[in-house]
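In: no sequence on this one, just coordinates:
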C-alpha cells in the first residue's frame, strides 16, 4: 500500500513528462492503431510507434508555439474521436497550453459560446463542416486567431445552422491545415531544437490543462477547469491498479471531448499499452473481431445493445440452440452468484460451467475478438442482470464512477474484485464519504479547480474543506465499495409522499426486457409512476421476423398491438418485484429511439431526462388524464 501511495504522491507535474518517459523507454513499441482509407474506398489499420508519435506531437507543439500560443492559452479541439485528436491534444499539453474540448455535434451557437467563454485562441477543427460553424459565428470569436483544419478534404455536409459551408478556403489566412501547422513546427524545431522540451519543463502541476464543458440540459454548459496535476494523478492511479501490464491492447471509441474518454488516454502514457482508436460507434461491432483488444471502456448502452442482440438473435433461432443457450446462461449466473457469495461453486456446477463455456460462452467472446479480459463501464448505471450476464460469459464488466468535475475516475471495480451492483472502491489517493442526506462527496487530486468564469456555481458544489458535492445518492458497503442509488435531483417523490429511485427501476427493466433501448421513469409530484420506453430497433425487428410482423418499419412496429402485448408482459414482470408505489401503472412506447442528434442523449449516451420529459410532456400528461390504457 505504501508503494502505491508513494507512486501517486511522487507523480510528475504533468502527463507530458509521462509521455516523454514513455517515448524514451519504448520508442519502437506500437503506441496507436487507427483506420486509414485506401484508394479503392476501403480501409486498413495503420500504426504509430511511440517514436513516430513523438515526432508528430513535437511538430504540433512547436507549430502552436510558432502561432504564438503561450502557456495556459486555450486551444480548442472540435473533432470526433480519431488518432489526430490524440496527437493534437498531446501537442497542446507539450506546448504548455490548455485544451478546450468541443463535441463535433455541438451546434454553431453553443460552439461559439464555449470558444468565447473559454477564451480559446486557436481552434483545431476536424473538417469543412466544423470550419463552417466557425465561419458562421466568426464575429463572436474575437479571441480566435487561427483555425487549424485536420482534414480539409473531409465532410462537406455542414450542420443546418452552420450557414454557407463553402470550403476551408477563405478570403484570408484565418484557416490553415494541420499539415501546415506541423510544417511550421518542424521549421521552428530546426532553429530551436529544445523549444518543446523547454515548454514541458515549465509546466507547473497547478497549471490549467483542460476545460471541459458539461452537457447542459437547461441554460449554457459550465466549463470544468482541470489542472495538469489531475491528469497526472489519474495516470499514476491507473498504473497502480493492475488493469494492464503493458501487454494489453485498448479499443477506444469514447468521445474524447468527454472526460471519460480523455481519462482513458492518460494511463496509457504511464503504462505503455497500445490503443486502437476509432470513434465511429456503428463500426464497434465490426472492428472488435479485427482489432482483437484485451480491454475497452464503454457506456452501459453498448453492453445493453450487445446483450439484447445476443438474446434476441438466439431466441429467434429457437429450438435446441435456444434451449442450450438458456441452460448455459443459467449455469453461468449460478456460478457467478456462488463466487460472489464467497462459496466454492462445487464440482457439478464447475463441470457444468466448463461445458457451458465450451458450447456457448467461448463463441460469445469471439464477438469481442476472443481476447477480451474485461471492460470498464461508466457514465451511467449498468443493469445488474446485464453485468451478471457478461461476468458469466467471461467478459467481466468493471463498473466505475466519476464526474467531469472529478476528472472522470473516482472509484472502480478491479480484476479479482468485481463486486456487481457497485462502482468499486475509491482510486488510491481519492476519498469518498456519504453525507447525512445520502449524497456522495469526493475529495482528492482528481477534483476540479472550479467552473470557468463561474464562481457562484463553483461555490455550490465545492465546499471549504475541498469536498465535491456530486449530486449523486449512494452508500458504501462493508468492503468500502460504493453503490450509487440515484441522482439527488432525479429522485421522484410521488404525490403520496413516497420516494422512488428511477434509475433503479429503469435498470431492472433493462435487465429483464431484451427489446428495450431506453426507459425513463416519471412520476414526481404525480399520484403514480409512468414510463417512456424506446425499443432497440435491431432487437424488435428480429422478434418481428418470427412473430408475423416482418417488414414493418420501426414506427409501425412500436404501435402494433402485438408489440404492446409483448411489453405489457415485461412491465407486469417488472412490477411483480417492486413495491406498490414503485410500480409502472402506465407507459408509452415512443415512435423513435432517443438520440444525440435530437439532443436527448449526451455524446457519451447518457439520457438527458429533463429534455426527454419536456419533449414528451403532452404524452406524459395524457397518461395522468386517463387517455391511455392502464397496465
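Out: Yes, it's here. Here the structure is a predicted model, which is why all the values come from computation and not from measurement.

In: CA atoms for contacts and neighbours, from now on please.
Out: Noted.

In: need the contact partners of stretch 74-84.
Out: By Cα atoms under 8 Å, 6 or more residues apart in numbering, the surrounding residues in contact with stretch 74-84 are 32, 34, 85, 88-89, 92, 97-104, 115, 118-126, 130, 150, 253-257, 277-280.

In: what about the helices in the stretch 151-300 of the chain?
Out: Ranges of helices in the stretch 151-300 of the chain, per DSSP state H, counting those that start in this stretch, are 178-191, 195-201, 228-240, 259-263, 266-271, 284-291, 300-317.

In: list the buried residues for the longest one?
Out: Looking back up the chat, that one is helix 300-317. 300-316 (16 or more other Cα atoms under 10 Å).

In: likewise for the shortest one?
Out: With burial defined by 16+ other Cα under 10 Å, the residues of helix 259-263 counted as buried are 259, 260, 261, 262, 263.

In: can you tell me the closest non-neighbouring residue to the last one?
Out: I take that to be residue 263. residue 408 (6.7 Å; Cα to Cα, 6 or more residues apart in numbering).

In: tell me the contacts of that neighbour?
Out: Here residue 408 is in contact with 259, 260, 263, 401, 402 (Cα under 8 Å, 6+ apart).

In: how far away is the residue nearest the centre of the chain from residue 403?
Out: What sits nearest the mean C-alpha location of the chain, by Cα atoms, centre = their mean, is residue 604, with 4.3 Å. Residue 604 sits 12 Å away from residue 403, taking Cα to Cα, to the nearest Å as the criterion.

In: same deal with residue 336?
Out: 29 Å.

In: what comes into contact with the one helix or strand residue 116 maps to?
Out: Per DSSP states H and E, residue 116 falls inside helix 108-118. Where contact means Cα under 8 Å, 6+ apart, the residues beyond helix 108-118 that reach it are 74, 76, 100, 102, 133-134, 136-137, 140-144, 161-162, 211, 213, 220, 223, 452-453.

In: with stretch 136-148 instead?
Out: 108-109, 112-113, 115-116, 119-125, 131, 162-164, 174-178, 181.

In: structure two is appended below for comparative analysis:
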C-alpha cells in the first residue's frame, strides 16, 4: 500500500485539521516571535545587610546613567531629549475624540518654555511676589511647559490636585502665599478667587472659554487675567535669558493627598528630583526597556510622584507624551489612539482589564482552562527572560486585550498599592510584557524599591534601588517588635528624600529623623531572598483579640473582586475576634441578584415586593425598592457577605481576615464628602469617624450569619 494514499486511512478531515493546528501552534510557540531579555543576576539576593545590629539594608543594584553630561536641573533633562528628538513630536492632545491629535515638537516646546518663563519672571517682578506658581488642572502640554519653564527660570512649582476640597486648596494657597495660579478654565479661576480673594492676584488660563472676556471685565479691578497664549506673546517682546537654579534650591512643593487632616507640602529640591530621575533611568536601562519610538499616555495626576518621574523620563528619552481627551472614563479610547509603548498605571485599572477578560472567558470552562494553561506556561518562560506574542491562543484570545492598551505596550509599571496575584499573572501572561511594581512615597519621591523582570512572584515590592537604605523599627504602640514579629515600620534614607514639610517643622520632625531617615508609616517584612514586602500602613493595621494582625487594605482589595461591591471599608477591634465591613454596593448588579434572593424566601412571607419578584423573569432588575430599603434587608446583607467571603476564600484569605458582619450603605464614597482622598484611596480616618456608630452596632449585633 502506498503510504501516501490517505484515502484508506480512517481519519476525518476535522481530526487532520486539529492535528495540523496543534503542530503549527507548537512550532510557532517554540521557535517564532520570542523576545529575550538579559537575565538579572540578583533575583535570589535582592538586598544586602549593611549593619547587623540595626538591620540596615542596602541595594545590590548598580546605578547606570549613560549620558556623559551631568544634568543640573529638570530643564537640562529636557535639553537632552531635545538633542535626541529635535524635530519629533513631544507633547500632544486633542479637543475631542472627533478632532485630530495636535502635536508640538521638541523645538516648539523649547521655544514655548523660554517665552512663558520670560513672561512669568517679568510678571513676578511686577507684583512683588515670591517665586512660587500654582498649577490647578488636568494634565496637558501647557501643564508640562509651565513646569519646565519653572525649572529654566527658577520659579517653584506648586501643583494642586484638581480633586482637593476647598479647605485644602485655601490651606495650600495661604501656606505658600500663592499669588499666581495657572488653571484650566475661567470657571476654575472664578471658584479659586471666590474661596480665597485675599491672596490671589493673577490667573493664567490654559483653555479660555467664551466667558473669558466677561470675567476679565467684571474682575479687572480685583485680579489680572491672561490666557496662556497672551503670556507667550508677552515673552516675545521681552525674552529673558534662562536662569537655572542651584542644586539645593526648591524645585517643587508636592502636597500630599491628605488622608489625615490637611495636606502637607513636601519640599523637593532640584538635587533630589534629579537623583530620582537617575534611579528611573537606571531601572529602565537595567531592565532593557526600549526607548525606540517611546510613547506614553499621561493620565495619573502630575501632582503624583510616579507620573512626574514617568513624564520627565519619557522626555529625557526623546519620547512623545499624549494626554487624556476627556476623563479617566475614556482612558482606553485614548490608549487605542495614542498607542503607548510604556504604561504607567495603578492596580485598579489593571483589575478592569482582568475583569473584562474574566467575564468573557469564565463562562466557557474549556477555553478558560486552555487560557490558564497558556498563561502559566508563559509565566514559567518569563522566569528565563522570554516574552512572546504568538500562537493560536494568543491570536484568538489574548491579542484583543493587548489592544485595550493600544497594542504596543512592552512594559508596565504599577504603583500606589499591591497588585493581586491573579491579576499580576494575568497581565504578565496575556499582555506578554513585564509588570514592575514600585514602592515609594511622596516624601521619598516615589522610589524606594521595585520588582524585577524575571521575578514573577507576587505580593512583594522587590529590590532596593541603588543608593537607598532601609531599616525596620519597632512600633510599640501597635505591639509590633522586629525581633519578635519579624516586621516593623519601614524607614528610608536616600538622596531622593524630601527636604521637609513646608512651614511645618513639627510634622517634619515626626517623619524625618536626625539620621536622615524618613519614617514611612508603612509596616514591612523582609522575605528570604531579601525582597521587601509591604504589610500595610501602621495606622491601618488592627490586632484582633486572639493576637492576629489584619491588614485591611489587602482584605478590601480582595473583596473588590466581588462584582456586587463598589467600595468596601474593613474595620476591627482589639477586643473582638473578627472584622466587620461597610459596603457601598454596585446597585445595578445587586438589583438583578435581589430578585432571585427574595424569591428564595419562605413562602409564608407575602409582601408586595415578594409578590412582585415571584412574577419577574430571570435577569430582570428590581426597581420598586429604594437603595436605602435594599441595604436594610437582612437577606440581602447575608447574600452580599457570603458572596464576598466566598471570593476571599478562593483567593486565599485566612478565616480571621474575613468580615463576619456588614453594613450596606447607599451613601456614595467621594472626595467631596471626605470618604476618599484626592488619589481615590479610602480616607480611613474620616471613614472611621463617619461610621463609628455603625461599626459599634455591627459588633453589638454580632455576626450576620
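Out: Cool, got the structure. Being a predicted model, the structure only gives us computed values, none of them experimental.

In: quick check on the contacts of stretch 74-84 of structure 1: which are buried?
Out: For the contacts of stretch 74-84 of structure 1, a burial check counting by 16+ other Cα under 10 Å picks out 32, 34, 85, 88-89, 92, 97-104, 115, 118-126, 130, 150, 253-257, 277-279.

In: next step: those restricted to strands.
Out: 32, 34, 98, 99, 100, 101, 102, 122, 123, 124, 125, 277 (DSSP state E).

In: how about a markdown table for the residues you listed, with distance to residue 541 of structure 1 added?
Out: Output for these, formatted as a markdown table (distance: Cα to Cα, whole Å):
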| residue | distance to residue 541 of structure 1 |
| --- | --- |
| 32 | 37 |
| 34 | 33 |
| 98 | 46 |
| 99 | 43 |
| 100 | 41 |
| 101 | 37 |
| 102 | 35 |
| 122 | 47 |
| 123 | 43 |
| 124 | 41 |
| 125 | 38 |
| 277 | 31 |
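
In: tell me the one among the residues you listed nearest to residue 247 of structure 1.
Out: Comparing those against residue 247 of structure 1 with Cα to Cα places residue 32 closest, at 13.3 Å.

In: what's the closest non-adjacent residue to the aligned partner of the closest one in structure 2?
Out: By TM-score structural alignment, residue 32 of structure 1 lines up with residue 91 in structure 2. Among residues not flanking residue 91 of structure 2 along the chain, residue 321 sits closest, at 5.0 Å (Cα to Cα, 6+ apart).

In: pretty sure that neighbour is touching residue 314, no?
Out: Yes: under the criterion of Cα atoms under 8 Å, residue 321 of structure 2 makes contact with residue 314 at 7.3 Å.

In: now for those two: what residues contact both?
Out: Residues touching both residue 321 of structure 2 and residue 314 (Cα under 8 Å, 6+ apart): 295, 296.

In: looking at the two, which one has more neighbours?
Out: Per other Cα atoms under 10 Å, whichever of residue 321 of structure 2 and residue 314 has more neighbours is residue 321, with 24 against 21.

In: aligned to that one, what sits in structure 1?
Out: Under the alignment (TM-score structural alignment), residue 321 of structure 2 maps onto residue 275 of structure 1.

In: cool, and residue 504 of structure 2?
Out: Under TM-score structural alignment, residue 504 of structure 2 pairs with residue 454 in structure 1.

In: try residue 396 of structure 2
Out: Checking TM-score structural alignment: residue 396 of structure 2 goes with residue 359.

In: for that match, helix, strand, or coil?
Out: Here residue 359 of structure 1 is recorded as helix under DSSP: H, G, I helix; E, B strand; the rest coil.

In: burial of it, as a residue count?
Out: Neighbourhood size, residue 359 of structure 1 [other Cα under 10 Å]: 15.

In: how much space between it and residue 372 of structure 1?
Out: 18 Å.

In: what's the helix or strand for the aligned partner of the residue nearest to residue 263 of structure 1 in structure 2?
Out: Counting by TM-score structural alignment, residue 408 of structure 1 corresponds to residue 446 in structure 2. Under the criterion DSSP H and E, no helix or strand holds residue 446 of structure 2.

In: what about residue 446 of structure 2, distance to residue 254 of structure 2?
Out: From residue 446 of structure 2 over to residue 254 of structure 2 (counting by Cα to Cα), the distance is 12 Å.

In: tell me how far residue 22 of structure 2 lies from residue 308 of structure 2.
Out: Counting by Cα to Cα - residue 22 of structure 2 and residue 308 of structure 2 are separated by 47 Å.

In: try residue 415 of structure 2
Out: In this structure, residue 415 of structure 2 and residue 308 of structure 2 are 13 Å apart, going by Cα to Cα.

In: residue 109 of structure 2 touches residue 145, doesn't it?
Out: Yes: the criterion here is Cα under 8 Å, and residue 109 of structure 2 meets it with residue 145 at 6.9 Å.

In: settle it for me: which of those two has more neighbours?
Out: Ranked by neighbour count (other Cα under 10 Å), residue 109 of structure 2 and residue 145 place residue 109 first, with 23 against 20.

In: in a strand, that one, correct?
Out: No: Residue 109 of structure 2: not assigned to a strand; according to three-state DSSP it is helix.

In: show me what residue 151 of structure 1 aligns to in structure 2.
Out: Under TM-score structural alignment, residue 151 of structure 1 pairs with residue 207 in structure 2.

In: typo on my end, residue 630 of structure 1
Out: Match for residue 630 of structure 1 (TM-score structural alignment): residue 704.
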